[in-house]
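# Could you look at this predicted model? Sequence included:
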Amino acid sequence: MASDHVFSPAPVVSVPVAGSAARFPVHRIYCVGRNYEEHAKEMGFTGREPPFFFMKPADAVVAVEAGQTGRIAYPSLTKNLHHEIELVVAIGTGGRNIQAADAHKHIFGYAVGLDMTRRDLQNDMKKQGRPWDIGKSFEQSAPIGPIVPAAEAGDIEHAAIWLKVNGADRQKSDVGKLIWNIGETIEHLSAAWELQPGDLIYTGTPEGVAAVVAGDTMEGGVAGLPTLTVQVAAAA
């Protein structure tokens, strides 16, 4: 049968779901900037500024099965690739103008993610007042572990969050230290965009962001969720 596309469409990007053979199809990836106070300070900012967002393409996802080690290539153009460990919220029911108190009704589950950042390129864009896309929205910049359904994730609002590189501590905090908590983030986000099933929200990273190089292995977690392990390979 003839195709009605000029070339074969790319396969749907998806993430494993813990305890299930079904997978979570990804629609959009939203990321929250500077959402832990100590990270905001290390980036040169202070205070509880209004939340702001940037996006990554769905195919930035590198989905890593529980107990496996994912691999990402060291990206082009950068000499300062930073790790940012994050709690990821997976949206199961969409909506617009969702109130913080109702946000939990829209959440399918939670996962551990990494927002990989070409920091030197991001900083150059900041200085020029230009968009961050080249620093944030590149291939393989959104590794993620299995999604745990919300009912099985425990007290995620107060869970420990951490990252080690080659076994040494790099980032260590608590989800309870989010400047804008999960409900508030969804409220602000859904006022600007109509959230859809399949959306992922990377909720921000705590202090301790730093560079990784080819050969480094990152191991990160949020209490109650499968650990995410990712190795940085040489440039593709």
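Now that the structure is in, tell me what you want to look at.
# From here on, just use CA atoms for contacts and neighbour counts.
OK.
# what about residue 225, distance to residue 112?
To residue 112, residue 225 is 7 Å away according to CA to CA, to the nearest Å.
# in stretch 139-154, what's buried?
139-150, 153 (16 or more other CA atoms under 10 Å).
# which residues does the nearest residue to residue 160 once chain neighbours are set aside contact?
For residue 160, ignoring the flanking residues on the chain, the nearest one in space by CA to CA, 6 or more residues apart in numbering is residue 174 at 4.3 Å. Residues near residue 174 by CA atoms under 8 Å, 6 or more residues apart in numbering: 158, 159, 160, 161.
# in terms of contact, does the third one touch residue 173 like I think?
Yes - with contact defined as CA atoms under 8 Å, residue 160 counts as touching residue 173 (5.9 Å).
# structure B:
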Amino acid sequence: MKITLPGSKETLPVGKILCIGRNYAKHAAEMQSDVPGEPMVFLKPSTAIVRSGGVVVLPKQSKDVHHEVELVAVIGKGGRNIPEDEALHHVSAYAAGLDMTARDIQSKAKANRHPWSVAKGFDTFAPLGPLTPADQVGDPQQMEVSVTVNEETRQNGRTADMIFSVAYLVHYTSTIFTLEPGDLIYTGTPDGVGPVEDGDVAEARVSGCAPLRVRMSRELD
């Protein structure tokens, strides 16, 4: 999967998909989990990307796939150990995204103290909306994020309620991974996550960005 960064004609392969868990206190509460003291980072493969207008495949291994709407920060300028006060200069675009989660598989993994990679990493489990240049969006901590399923609002939150800001997430992840152009940071989801079924249509919105619209389709046995 490739993306074109704003202001560039060059297409880049999607790099690392860095996802942040429990970055909204109410979501942590609904998952019966503690609020983390530092960002909880997990990764998805680039094959999890599907663009707006595409199809999210509900895998046969799971009977309980959930939507999680997120603001996505797109890295345009790489770096390591990026200072927090310079971090947003490394973000070239923002987008609406969905972190699809096989909740039944995740719950089993948690119970066994296993990683979440399978629950989060199926093909098409990281829908990504159109990219909007960062300078057209403004303050990433003053955005509304929401998702509807079949035109019914399921999640509605504000990035002001993030535990860790976008700038801090760019800084923090760069102390672990060298960030590169084409990397994506899925910044966490507000409360209200829930299941999707075969044929459902989800529309994710982030204020200032174009909407993301995808259809769910059950994988056949």
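Okay, I see it. For clarity, every value in this text was computed on a predicted model and none was experimentally measured.
# Superposed, what's their TM-score?
The TM-score (TM-score structural alignment, normalised by the length of the second structure) is 0.94; 220 aligned residues with a CA RMSD of 1.6 Å.
# on that earlier part again, what about the contacts of residue 174 of the first structure, which are in strands?
Using DSSP state E, the members of these that fall in strands are 160, 161.
# okay, the contacts of residue 174 of the first structure in JSON lines with distance to residue 96 of the first structure and neighbour count next?
Below are the contacts of residue 174 of the first structure laid out as JSON lines (distance: CA to CA, whole Å; neighbours: other CA atoms under 10 Å):
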{"residue": "158", "distance to residue 96 of the first structure": "26", "neighbour count": "15"}
{"residue": "159", "distance to residue 96 of the first structure": "27", "neighbour count": "20"}
{"residue": "160", "distance to residue 96 of the first structure": "30", "neighbour count": "16"}
{"residue": "161", "distance to residue 96 of the first structure": "29", "neighbour count": "22"}
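# which ones are touching the residue most central in space within the second structure?
Nearest to the geometric centre of the second structure sits residue 186, at 3.2 Å (CA atoms, centre = their mean). By CA under 8 Å, 6+ apart, residue 186 of the second structure lies in contact with 17, 18, 19, 20, 70, 71, 72, 73, 97, 99.
# redo that, cut-off 7 Å
Residue 186 of the second structure sits next to 18, 19, 20, 70, 71, 72, 73 when contact means CA atoms under 7 Å, 6 or more residues apart in numbering.
# cool, residue 26 of the first structure as well?
Listed by CA under 7 Å, 6+ apart, the contact set of residue 26 of the first structure reads 13, 14, 58, 198, 199.
# cool, and residue 51 of the second structure?
Residues near residue 51 of the second structure by CA under 7 Å, 6+ apart: 127, 128, 129.
# counterpart of the last one in the first structure?
The reference is to residue 129 of the second structure. The pairwise alignment with the first structure assigns residue 129 of the second structure to residue 145, based on TM-score structural alignment.
# just checking, that match touches residue 225?
No - if you go by CA atoms under 7 Å, residue 145 of the first structure and residue 225 don't touch, sitting 8.7 Å apart.
# all helices of the first structure, in order?
Secondary structure of the first structure (DSSP state H): helices at 37-42, 119-128, 133-136, 182-192.
# TSV please, covering those and showing mean neighbour count and distance to residue 212 of the first structure.
As requested, the helices of the first structure are exported to TSV (neighbours: other CA atoms under 10 Å; distance: least, CA to CA, whole Å):
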stretch	mean neighbour count	distance to residue 212 of the first structure
helix 37-42	18	17
helix 119-128	15	11
helix 133-136	20	15
helix 182-192	20	28
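# Residue 75 of the first structure: which of the ones you listed is closest?
Among the helices of the first structure, the nearest to residue 75 of the first structure by CA to CA is helix 133-136 (10.3 Å).
# now the closest one: which residue numbers in the second structure?
Against the second structure, the aligned range for helix 133-136 of the first structure is residues 117-120 (TM-score structural alignment).
# same question, stretch 177-197 of the first structure
By TM-score structural alignment, stretch 177-197 of the first structure lines up with residues 161-181 in the second structure.
# Can you give me the first-to-last residue distance of that stretch?
End-to-end span of stretch 161-181 of the second structure (CA to CA): 27 Å.
# Contacts for it next, please.
Under the contact criterion CA under 7 Å, 6+ apart, stretch 161-181 of the second structure has outside partners 23-25, 39, 75-84, 87-88, 140-141, 187.
# Repeat that for stretch 35-43 of the second structure.
Applying CA under 7 Å, 6+ apart, the external contacts of stretch 35-43 of the second structure come out as 17, 18, 19, 20, 21, 22, 25, 28, 164.
# what residue of the first structure takes the place of the first one?
Okay, so that is residue 17 of the second structure. With TM-score structural alignment as the criterion, residue 17 of the second structure pairs with residue 29.
# How about the contacts made by the closest residue to that match other than its chain neighbours?
Closest residue to residue 29 of the first structure apart from its sequence neighbours, by CA to CA, 6+ apart: residue 200 at 4.8 Å. Contact partners of residue 200 of the first structure, counting by CA under 7 Å, 6+ apart, are 28, 29, 30, 88, 89, 90, 91.
# which of those has the most neighbours?
The most crowded member of the contacts of residue 200 of the first structure, judged by other CA atoms under 10 Å, is residue 91 (27 neighbours).
# counterpart of that residue in the second structure?
Under the alignment (TM-score structural alignment), residue 91 of the first structure maps onto residue 75 of the second structure.
# pretty sure that match contacts residue 89?
No - Residue 75 of the second structure is beyond contact range of residue 89, at 9.2 Å (criterion: CA under 7 Å).
# Which single one of the buried residues of stretch 139-154 of the first structure is nearest to residue 72 of the first structure?
Out of those, the member with the shortest distance to residue 72 of the first structure (by CA to CA) is residue 140, at 6.1 Å.
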